[in-house]
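1. fold the following and give me the result.
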Amino acid sequence: MTAESLATVASAMADTTRARMLIALMDARAWTAKELATHAGVAASTATEHVNRLVTAGLVTERRQGRHRYVELADARVAEVLESLAALGQAPPTPPRGMRDAVINDALARGRTCYDHLAGRLGVTVTQALVQRGLLDDGLTLTGDGRQWLTDALGSPFEPGRRAATRACLDWTERRDHLAGAAGAHIATVMFARGWIRRIGSSRAVVVTRAGSETLEQLLGIEAGSQFSAR
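-> Presented below is the predicted three-dimensional model:
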């Protein structure tokens, strides 16, 4: 790492419009430049300049399909950095501007995806349960039992490939670590596929279903009840 490379990345993030774009891309979807412009509240031409800056800094990648230009985060590491920076730089909470903002904020704090893994109170609770059962050590490294659990208990082969098996990601709402890396992504993928969690609309917020609540209690001793369900 050099001072120049760090300054390039920091400078690319240090703009409110680009920050809004990066946060939007935390849902792991590919967005069009037009969608990002609408989300950030800027003109399409202005959005293009910002996207180009993010691409140059290596924070996002792009691909073209027909007339559309799609943009997505470069990889999970970028999402984890963004989550950690949000936690470190979070200002004192301000009152929500209305009922809609209050509902959204509450849902995101309760449970959400951080790129491809679980975050918020749900993500931290699952992580703590894994540690308490000896499936992760205190440094959030997989134990032998934990690696086996990811395949046997979840009913899906755990194959991390070249990606780090686990990574601690500082949660910006809980101010504690949640599980990222290949293991975190595996858990979230299985929970979505089995219908144990579902998204709230098109947002990053997730809720635990009735089947998910029963499964979390059975597998990890988590009494999900209403704390992770839609209100």
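2. when you work out contacts or count neighbours from here on, use the C-alpha atoms and nothing else.
-> Will do.
3. next, count neighbours for residue 181.
-> By other CA atoms under 10 Å, the residues close to residue 181 number 20.
4. tell me the contacts of it?
-> Residue 181 makes contacts with 76, 117, 163-168, as judged by CA atoms under 8 Å, 6 or more residues apart in numbering.
5. ok, 7 Å please
-> 164-167 (CA atoms under 7 Å, 6 or more residues apart in numbering).
6. give the PyMOL command for selecting the buried subset of the residues you listed.
-> Filtering the contacts of residue 181 down to the buried ones (16 or more other CA atoms under 10 Å) takes a single PyMOL command:
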select buried, resi 165+166+167
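7. one more, please, to line up against the first structure:
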Amino acid sequence: MATSNRIAEVAAAVGEPARAAMLAALMDGRALTATELAEVAAITPQTASGHLAKLASVDLIATEKQGRHRYRRLASPEVARMIESVMQIAGGVTLARSPRRVGPKDAALRQARTCYDHLAGALGVSIADALQSSGVVEIAGGAAALTETGRAQMRALGILAPDGNTRSTRPVCRPCLDWSERRPHLAGVLGAAICTHALNQGWVRRRPGTRALEITLSGRTGFRQAFGMESASS
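-> Presented below is the predicted three-dimensional model:
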């Protein structure tokens, strides 16, 4: 149960202009670095660190480590709903400049690429979104799980082995924060199996000398039919 002191702490954290700007920048679902959040709030990275620590102390943001980088995201859907409500009461005022484009400059890498042995970029994130919406996977924070219904569906599509054997030292399914989209795509056994299936089916093909992938004409149809994606553009 929230106490009056706790309510006051959360309100104070949101009420500072720079912190409000950073929270608004995270409302699009992406995770951003301290440097990127400092930019949208028009403050120095050093000042941003203190503000981020304050937001973390009242559980408004969470930190994810991906390689040598640390990214911040909203801690929960409840936090997003709270910020959205405040923005509505404030009359829809824009609180921050849009964050700079993140990730690779190469449009092909941003659209579709491999991340080790799984799909990344806009394509990978779209697949994760579609599978979550259809109940194939459940993603919450830094964890993901393949549902029993989803396991059967992936077997039926020939993505997972017919016997459903996913025994491995790797997790069956885990979210991997995307470099360019800053939202999760799917890794683990399932992510690797989807990538292999897409390559074998000719839905994507490798671009020479790069991790970028080209989505083929058959891929546009294949991804839509297999995963219920609205579109898979090249």
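8. thinking again about what came up before, from the contacts of residue 181 of the first structure, which land in strands?
-> Under the assignment DSSP state E, the contacts of residue 181 of the first structure contribute residue 167 to strands.
9. which of the contacts of residue 181 of the first structure show up in the second structure as well?
-> With the contact criterion set to both residues aligned by TM-score structural alignment, their matches' CA atoms under 7 Å, those that also touch in the second structure are 164-167.
10. wait, which of those residues is closest to residue 151 of the first structure?
-> Residue 151 of the first structure has its nearest neighbour among these in residue 165, at 13.3 Å by CA to CA.
11. isn't the closest one up against residue 186?
-> No - Residue 165 of the first structure is not in contact with residue 186 according to CA atoms under 7 Å; the separation is 9.7 Å.
12. all strands for the first structure, in order.
-> Going by DSSP E, the first structure shows strands at 31-32, 60-65, 68-73, 112-114, 117-119, 167-170, 177-180, 197-199, 206-208.
13. residue 144 of the first structure: how many residues sit nearby?
-> So residue 144 of the first structure, with other CA under 10 Å, has 11 neighbours.
14. alignment lookup: it to the second structure.
-> Superposed on the second structure with TM-score structural alignment, residue 144 of the first structure falls opposite residue 148.
15. from residue 150 of the second structure, how far off is the nearest residue to that match once chain neighbours are set aside?
-> Excluding its sequence neighbours, the residue lying closest to residue 148 of the second structure (CA to CA, 6 or more residues apart in numbering) is residue 136, at 7.9 Å. In this view, residue 136 of the second structure and residue 150 of the second structure are 4 Å apart by CA to CA, to the nearest Å.
16. ok, now residue 202 of the second structure?
-> In terms of CA to CA, residue 202 of the second structure sits 23 Å off from residue 150 of the second structure.
17. could you do residue 112 of the second structure as well?
-> 23 Å.
18. those two: which is more packed in?
-> Applying other CA under 10 Å to residue 112 of the second structure and residue 150 shows that residue 112 carries more neighbours, namely 25 against 18.
19. quick one: distance of whichever helix or strand residue 62 of the second structure is part of to the chain centre.
-> Secondary structure from DSSP states H and E places residue 62 of the second structure in strand 61-66. Distance of strand 61-66 of the second structure from the chain centroid (CA atoms, centre = their mean, to the nearest Å) equals 11 Å.
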